[in-house]
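In: Predicted structure and sequence below. I'll ask about it afterward.
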Amino acid sequence: MIERQYPTVRPAHAYLFGTCLVDLFVPQAGLDAVRLLEREGLTVHFPRAQSCCGQPAYSSGNPEQAREVARAQLDLFREPWPVVVPSGSCAGMMRHHWPTLFEHDSAAQEKARALAERVYELGEFLLHVLKVQYADECAEGLAQERVVLHTSCAARREMGTRAHGVELVDALPGVMRIEHERESECCGFGGTFALKHPDISGAMVQDKLASACATGCDRLVSADCGCLLNIGHAAAKQGAPLPVEHLASFLWRRTGGKVDDAGESA
């Protein structure tokens, strides 16, 4: 992964690319991502016509379908504002693979490259562009928490998302991050992999779940909703004591963001 250069001037505006999984299954993560950005003084814009990043089709060997998904969104983020993505794997798809999808279409490739340069994973953006300081923002009255992190394989390789999560979580007062033996292993989700190879996927998530639970942690935190859903549903099915939470919601809650009686951020 090539080290990127970050803006030296704080932006006043940003786009949010919500991802299809956030939109359909974990909308609270998207709302909390917006709240984190707005608290830093940004105006957040959400183009309503956005959809999927195209990764499921791309990783399944269907570049034409992925290309059409990406093409439909190239003109949605017209202003030169950062595009913040609450998913390392989706951010990696947009930043590293969208330009290659259009290698035979120079006009579209130029748009894809320009857009890719503005794509940031949420944790990366908070740390390196906004330079947030959470050490003094712990919410009063919160109990101490012991957490384990999970980073999707693509996010770890392409966007360095694990490093962002580690730095953000380690800065939070009252939070202890615990590493476990299988932290670097895949959870078995892998987009369409879980559908094509359910038995293998199921065995992989059981290994991940057992390793995380063995630490005695209070919850698992991840910046990738696919993995979060996979691990969380496996834990619920087994009755395992492992609540899961998206990094955006965890950061919002632990730094003073309001949470309603149902446990949702407000």
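Out: Alright, I've got the coordinates.
In: going forward, measure contacts between C-alpha atoms and count neighbours the same way
Out: Will do.
In: Going by residue numbers, what spans are helices in the stretch 151-266 of the chain?
Out: 153-158, 161-170, 193-196, 198-213, 225-238, 247-254 (DSSP state H, counting those that start in this stretch).
In: would you turn the ones you listed into TSV with mean neighbour count and distance to residue 11?
Out: What follows is the helices of the stretch 151-266 of the chain, written out as TSV (neighbours: other Cα atoms under 10 Å; distance: least, Cα to Cα, whole Å):
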stretch	mean neighbour count	distance to residue 11
helix 153-158	19	24
helix 161-170	19	20
helix 193-196	14	38
helix 198-213	18	38
helix 225-238	19	26
helix 247-254	23	20
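In: and these as JSON lines, adding distance to residue 99?
Out: Shown next, in JSON lines, are the helices of the stretch 151-266 of the chain (distance: least, Cα to Cα, whole Å):
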{"stretch": "helix 153-158", "distance to residue 99": "14"}
{"stretch": "helix 161-170", "distance to residue 99": "21"}
{"stretch": "helix 193-196", "distance to residue 99": "24"}
{"stretch": "helix 198-213", "distance to residue 99": "30"}
{"stretch": "helix 225-238", "distance to residue 99": "24"}
{"stretch": "helix 247-254", "distance to residue 99": "28"}
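In: The structure to be compared is supplied as follows:
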Amino acid sequence: METRHYPKPPADRQVYLFGTCVIDLFMPEAGLDTVRLLEREGLTVHFPRGQSCCGQPAYSSGNPEQARAVVRAQLDLFPNDWPVIVPSGSCAGMMRHHWAAMFADEPEVAEKARALSERIYELSEFLLRVMKVSYPGVPEQDAERVVLHTSCGARREMGTRVHGVELLDALPGVTRVEHEHESECCGFGGTFSLKHADISGAMVRDKVASACATGSKRVVSADCGCLLNIGHAAKYQGAPLEVEHMASFLWRRVNGTDADESLNP
């Protein structure tokens, strides 16, 4: 993972949100809570309507031309020199580290993608390193024990486990519990879970069992694909484990929203 230089908060207080297709289709509340967290810091959030997918599914499935078409359609959607906030570590990693390389044979497009990639921030990273947030929490809220899950791409390409740990550990009333299989893949892996269903199923069973062994009843992650996989597996197994996106968990703890209102696919 690269060492990144972090700028000061944007002087004009303007940012873009790249909402991701999974949040759009399956966990829209996580996107809304992302906006709420950013607005809490005095930022104006812009959501370009033409955005869709980061291109990762096609790219990781060996379809580079399809991925290039998806990316090319979005390169002009973020014209102002504002940070682009992504509430998904794996999508942020795709945009920051792979978009420019995909157009190595088209220098002008590659340069446009490179310039945009420099403005890509995963949500937790942006809150901590750029906005330098401090969350006092709501005193009357119940104490919670949670486990953190960081997707493979987010952990290795964006280093977001560090950011997640720092945010959770600073919240009053929240105890983050490490578990035996924390560093392992949840088994989703995009199309991997379809092509290798038996292996994927075994991996997520290990993940659920390891999380449950801690006594925690909640998994927090900044990656919706993983949350969907872990949440549905836990429900199928009858395991007492709920899942919550990092944005929703942070907003709930800071704003005092009841835990029963959180999304659990």
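Out: Arrived safely. If you're wondering where the values come from, they're calculated on a predicted model, not measured in any experiment.
In: Could I get the TM-score for this pair?
Out: TM-score of the superposed chains, computed with TM-score structural alignment, normalised by the length of structure 2, equals 0.96; 262 aligned residues with a Cα RMSD of 1.3 Å.
In: Relative to residue 37 of structure 1, which of the helices of the stretch 151-266 of structure 1 is closest?
Out: Residue 37 of structure 1 lies closest, by Cα to Cα, to one member of those: helix 247-254, at 10.1 Å.
In: Identify the residues contacting that closest one?
Out: Helix 247-254 of structure 1 is contacted from outside by 28-30, 32-33, 35-36, 86, 122, 137-139, 142, 165, 169, 172, 221-223, 259, 265, using Cα atoms under 8 Å, 6 or more residues apart in numbering.
In: now the angle between helix 161-170 and that helix, please.
Out: If you take axes from the mean of the first three to the mean of the last three Cα atoms, to 10 degrees, helix 247-254 of structure 1 sits at 10 degrees to helix 161-170.
In: ok, which stretches of the stretch 51-200 of structure 1 are strands?
Out: Secondary structure of the stretch 51-200 of structure 1 by DSSP state E, counting those that start in this stretch: the strands cover 83-85, 119-121, 145-150, 175-177.
In: Make TSV from these and add mean neighbour count and distance to residue 204 of structure 1 to it.
Out: Formatted as TSV, the strands of the stretch 51-200 of structure 1 follow (neighbours: other Cα under 10 Å; distance: least, Cα to Cα, whole Å):
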stretch	mean neighbour count	distance to residue 204 of structure 1
strand 83-85	26	26
strand 119-121	26	26
strand 145-150	22	14
strand 175-177	17	22
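In: how about these, which one is nearest residue 211 of structure 1?
Out: strand 145-150 (10.1 Å).
In: Next, the mean deviation of the closest one compared to structure 2.
Out: Superposing on structure 2 and averaging over aligned pairs (mean Cα distance after the TM-score superposition for structure 1), strand 145-150 of structure 1 comes out at 0.3 Å.
In: Just list what that strand packs against, helices and strands only.
Out: Here strand 145-150 of structure 1 touches helix 161-170, strand 175-177, strand 219-222, going by 3 or more Cα pairs under 8 Å, 6 or more residues apart in numbering; DSSP states H and E.
In: what would the strands of the stretch 51-200 of structure 1 look like in JSON lines with distance to residue 91 of structure 1?
Out: Compiled in JSON lines, those are given as follows (distance: least, Cα to Cα, whole Å):
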{"stretch": "strand 83-85", "distance to residue 91 of structure 1": "6"}
{"stretch": "strand 119-121", "distance to residue 91 of structure 1": "6"}
{"stretch": "strand 145-150", "distance to residue 91 of structure 1": "16"}
{"stretch": "strand 175-177", "distance to residue 91 of structure 1": "24"}
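In: and residue 255 of structure 1, which of those is closest to it?
Out: That would be, of the strands of the stretch 51-200 of structure 1 and by Cα to Cα, strand 175-177, which comes in at 11.1 Å.
In: Need the residues that contact the closest one.
Out: 144, 145, 146, 147, 148, 149, 166, 169, 170.
In: what's the helix or strand for residue 15 of structure 1?
Out: Using DSSP states H and E, residue 15 of structure 1 sits in strand 13-16.
In: Any buried residues in that strand, and which?
Out: 13, 14, 15, 16 (16 or more other Cα atoms under 10 Å).
In: you'd agree residue 8 of structure 2 is up against residue 128?
Out: No - the pair formed by residue 8 of structure 2 and residue 128 falls short of the contact definition of Cα atoms under 8 Å, at 11.4 Å.
In: who has more neighbours, the two?
Out: residue 128 (15 against 10; other Cα atoms under 10 Å).
In: separation between that one and residue 243 of structure 2?
Out: Residue 128 of structure 2 is 22 Å from residue 243 of structure 2, where distance means Cα to Cα, to the nearest Å.
In: For the closest residue to residue 21 of structure 2 other than its chain neighbours, give me its contacts.
Out: Nearest residue to residue 21 of structure 2, sequence neighbours excluded (Cα to Cα, 6 or more residues apart in numbering): residue 53, at 5.3 Å. Going by Cα under 8 Å, 6+ apart, residue 53 of structure 2 touches 20, 21, 70, 71.
In: Throw the residues you listed into a markdown table and include neighbour count and distance to residue 96 of structure 2, thanks.
Out: Formatted as a markdown table, the contacts of residue 53 of structure 2 follow (neighbours: other Cα atoms under 10 Å; distance: Cα to Cα, whole Å):
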| residue | neighbour count | distance to residue 96 of structure 2 |
| --- | --- | --- |
| 20 | 20 | 14 |
| 21 | 17 | 17 |
| 70 | 19 | 15 |
| 71 | 23 | 12 |
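In: Out of those residues, which sit inside helices?
Out: Within the contacts of residue 53 of structure 2, residues falling in helices by DSSP state H are 21, 70, 71.
In: how about the second one, what's its match in structure 1?
Out: Okay, so that is residue 70 of structure 2. Counting by TM-score structural alignment, residue 70 of structure 2 corresponds to residue 69 in structure 1.
In: okay, the helices and strands packed on strand 145-150 of structure 1 in TSV with distance to residue 62 of structure 1 next?
Out: Shown next, in TSV, are those (distance: least, Cα to Cα, whole Å):
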stretch	distance to residue 62 of structure 1
helix 161-170	26
strand 175-177	39
strand 219-222	28
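In: So for residue 107 of structure 1, which of those sits nearest?
Out: helix 161-170 (30.5 Å).
In: Where does the closest one end up in structure 2?
Out: The aligned range for helix 161-170 of structure 1 is 160-169, by TM-score structural alignment.
In: That stretch against structure 1, how far on average?
Out: Counting by mean Cα distance after the TM-score superposition for structure 1, stretch 160-169 of structure 2 comes out at 0.3 Å.
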